[in-house]
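# Please work out how this folds:
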Amino acid sequence: MEIIKVAIKLGLTSFGGPAAHIGYFREEYVQKRKWLDDKLYADIVALCQFLPGPASSQVGISIGLLRGGILGGFLSWLGFTLPSVIILMLFATFVLNTGSFESGWIHGLKIVAVAVVAHALLGMQKSLAPDKVRISIAIACAILTLLIPTAVGQISIIVAAGIFGYLYYKREVVEPAPKMALTFGKKTGIISWILFLGLLISLPLLKPFFSSVYYSIFDTYYRVGSIVFGGGHVVLPMLEREVEIAPDVFLAGYGAAQAVPGPLFTLAGYLGQMTAGIPGALVAVIAMFLPSFLLVIGTLPFWSYIRSKRGIQSALKGVNAAVVGILLAALYDPVFTSAVTNTLDFIIVLITFTLLVVYKLAPIKIVLVSILLGAVVHLI
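The predicted structure is shown next:
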């Protein structure tokens, strides 16, 4: 019960995106409750940056696994995720019932996404592409992402960046990782990897034999959750391409996701409900996060060994730089091109970006400001 209580508390209060979530987790789990030390926490964060999927959610799942086994991992995820899923599903219901996609406050939600993604881009660049070489990788990947706007193209770009990183950084030294005390071993990890890869391969192959919309949703969101590196903001371009939904509807949900605490991947709840009601929302959320569970359970027993390999860390540097580039491309298309249609829209972007970056207002306040300004502009 302690695990889910703490997770719900974090799920209700963790605003600000993945980087902020990592800070909230450290304060709660390391400093306050002392469930683990800083060195082990840093290693878990490194692991979750290495894996595709929502990094902050995976950190929470990992700590739950260490504290209470597989059930502890599930409860940690449930508590952290459920509040924002419920709020976004309620938002989807409201928008569907009112049809108010063109209202000023909805447009304000779309505009605030520009400021939030730009802010995330700056933060990720400082940590993931801090030097000339990795900035160059990021720019090249952004250009390629815009020129090849497909899911296969994005995966190919990430793989190519990983190969370059391996070749360029392979001589750098990596410190050995601390060992983790787990209630499950390598056999469970191998089974988890088999399930992960089995679903990733079989779901698209079997799709022609199933006409169910729920199967299609599960296939789409499982695939997206399996191959997106870099966390919530980077899922934006792939979801925008994979999910058949109008850009206005999509960006309204993305903007709303900034106003709620918890992981940005809960946007799946909003999109799933828009596609197939409450059942669609539940299927989308489960499919989006299931790969994270399987990957974390599959990798934790082997992480101490993997972490010490120089080649893995070298490739990861290239992959992380590619993530920055993909996010840069997403900032332009679809975020900027769909949200900013005139001078007043761009003025709102400048105001919200300044409040977020310079004055460091909480994201929820930025969202409210953008909603208010969008409503005012709509009345002019």
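# use CA for all of it now, contacts and neighbours both
Noted.
# any residues touching stretch 267-278, and which ones?
Identification of contacts with stretch 267-278 by CA atoms under 8 Å, 6 or more residues apart in numbering yields 85-86, 88-89, 91-93, 96, 213-214, 217, 221, 245, 250, 253-254, 257, 279-285, 288.
# Now the buried members of those.
Buried subset of the contacts of stretch 267-278 (neighbour count, 16 or more other CA atoms under 10 Å): 85, 88-89, 91-93, 214, 217, 221, 250, 253-254, 257, 280-285, 288.
# Against residue 327, how distant is the residue positioned nearest the centre of the chain?
With distances taken as CA atoms, centre = their mean, residue 232 lies nearest the centre of the chain, 1.8 Å away. To residue 327, residue 232 is 10 Å away according to CA to CA, to the nearest Å.
# One more sequence to fold, the one below, so I can look at both together:
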Amino acid sequence: MLILGFESSCDETGVALVDASGDATPRLLGHALHSQIEMHQAYGGVVPELASRDHIRRVLPLTDAVMAQAGLPLSAVDAIAHTRGPGLAGALLVGSGVACALGMALGKPVIGVHHLEGHLLSPFLSADPPQFPFVALLVSGGHTQLMRVDGVGRYELLGETIDDAAGEAFDKSAKLLGLGYPGGPALSKLAQQGDPAAYKLPRPLLHSGDLDFSFAGLKTAVLTQVKRLAQAHPDGPATSHLADPLTAQQKADVAASAQAAIVDVLVKKSLAALDQTGLQRLVVAGGVGANSRLREQLNAACARRKVRVHYPELHLCTDNGAMIALAAGLRVQAGLADLAPGGYHFDVRPRWPLAELSADTAV
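Below you'll find the model as predicted:
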């Protein structure tokens, strides 16, 4: 079965084609992605209306590119998948609209996919795919969760953030340092030049005894540290940006210290989740999963415990159509997708807890 997938939940337009024939893990046949980063940089963050309009411009040319990669016509597609949620409502509607229009034109079924399930299952497209069951650490821009995963659609929430997500902590700390958008990758790059032990920053909920996260206090601690350094500067606090008086080394040290605090919490909580469940396999997915320090620390900690750790390929850590087509393919194989043609309507869920999927018989 050939499944064409569309991802348009935020600021990346992704299209991909996978082969989900039989019981074998779906294979990626074509993949194309357009990032809106350059467009949103002028505004310091994602502008929803601009994001939606850009998805409209990009989605059909990307679809043509994917089908050309696969060497197949659109008529060869057996089902069409799209991100149903969560995400920006207008952006989600673009992917939903295109998927439903193609489904109706081709007489093919349309499958709505949960964005986080796409991230969760994305390591199955890697050279070292995991096996069920496993603990999953989902760390994307607005989500930080630990899940027990016993199979496709069989998810148990173990812990989640009670305020800011890890990705938001990266972005907000970067903004305090004047690093611009997107903040997370910029902060990680700057942190490579800094000392992670330069400043003592808090590790919120590290010893809470549960698997929940909290990063809002860390952002406040970074703000306090930047203010302290700025006020100690001979010229006093900045007038244009708070971090302007800081030296390049001070900024790098703050970045490294903030990154170390975030990574320490993610690693310790992940290990605690493995202890609590008794599982010996960890999957890390989402944009923050590309962070090199997080991978280094998790790899070392899991190696000491003889625990297997799996990641998506680096180019599939960010939002992409491949993970959406993959998730749909795995749902089809598990008998959890409605393959009856029809029902072509705009049905998106900007807010959609992943745990609700366990109660769904089909999507």
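# Can you pull the TM-score for these?
TM-score for the superposed chains, counting by TM-score structural alignment, normalised by the length of the second structure: 0.26, backed by 166 aligned residues with a CA RMSD of 7.2 Å.
# For the residue nearest to the centre of the first structure, give its distance to residue 195 of the first structure.
Counting by CA to CA, the gap from residue 232 of the first structure to residue 195 of the first structure is 23 Å.
# And for residue 279 of the first structure?
Going from residue 279 of the first structure to residue 195 of the first structure by CA to CA gives 23 Å.
# now do residue 276 of the first structure
Residue 276 of the first structure is 26 Å from residue 195 of the first structure, where distance means CA to CA.
# And the contacts of stretch 200-209 of the first structure?
So stretch 200-209 of the first structure is contacted by 215, 216, 219, 222, 223, 226 (CA under 8 Å, 6+ apart).
# Save those as TSV, and put in distance to residue 76 of the first structure and neighbour count too.
What follows is those, written out as TSV (distance: CA to CA, whole Å; neighbours: other CA atoms under 10 Å):
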residue	distance to residue 76 of the first structure	neighbour count
215	27	17
216	28	19
219	25	23
222	20	25
223	23	22
226	20	25
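# Let's see which of those residues end up in helices.
Cross-referencing these against helices under DSSP state H gives 215, 216, 219, 222, 223, 226.
# Show me where the second structure has its strands.
For the second structure, the strands defined by DSSP state E cover 2-7, 12-19, 27-35, 79-85, 110-114, 134-140, 143-151, 154-160, 281-285, 308-310.
# For the third one, enumerate the helices and strands it packs against.
What that stands for is strand 27-35 of the second structure. Packing partners of strand 27-35 of the second structure (3 or more CA pairs under 8 Å, 6 or more residues apart in numbering; DSSP states H and E): strand 12-19, helix 48-70, helix 321-333.
# Using TSV, please lay out those together with distance to residue 254 of the second structure and mean neighbour count.
As requested, these are exported to TSV (distance: least, CA to CA, whole Å; neighbours: other CA atoms under 10 Å):
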stretch	distance to residue 254 of the second structure	mean neighbour count
strand 12-19	29	28
helix 48-70	31	18
helix 321-333	34	29
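# can the ones you listed go into CSV with extra columns for distance to residue 292 of the second structure?
CSV is the format used below for these (distance: least, CA to CA, whole Å):
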stretch, distance to residue 292 of the second structure
strand 12-19, 22
helix 48-70, 28
helix 321-333, 21
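# For residue 79 of the second structure, which of those is the nearest?
Across those, residue 79 of the second structure has its closest neighbour in helix 321-333 (9.0 Å, CA to CA).
# Past whichever strand or helix holds residue 321 of the first structure, which element shows up next along the chain?
Assigned by DSSP states H and E, residue 321 of the first structure falls within helix 310-330. Downstream of helix 310-330 of the first structure, the first helix or strand assigned by DSSP H and E is helix 337-339.
# Return the distance of that next one from the chain's centre.
21 Å (CA atoms, centre = their mean, to the nearest Å).
# What number of residues are in the vicinity of residue 38 of the second structure?
When neighbours are counted by other CA atoms under 10 Å, residue 38 of the second structure registers 10.
# Enumerate every residue touching it.
With CA under 8 Å, 6+ apart, residue 38 of the second structure has no contacts at all.
# helices or strands up against the longest helix along the first structure?
As assigned by DSSP H, the longest helix anywhere in the first structure is helix 55-98. Applying 3+ CA pairs under 8 Å, 6+ apart, one finds that helix 55-98 of the first structure contacts helix 2-13, helix 18-25, helix 38-50, helix 247-258, helix 267-299.
# quick one on the thing from earlier: just put the contacts of stretch 200-209 of the first structure in CSV and tack on distance to residue 43 of the first structure.
Putting the contacts of stretch 200-209 of the first structure into CSV (distance: CA to CA, whole Å) gives the following:
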residue, distance to residue 43 of the first structure
215, 36
216, 36
219, 31
222, 26
223, 26
226, 21
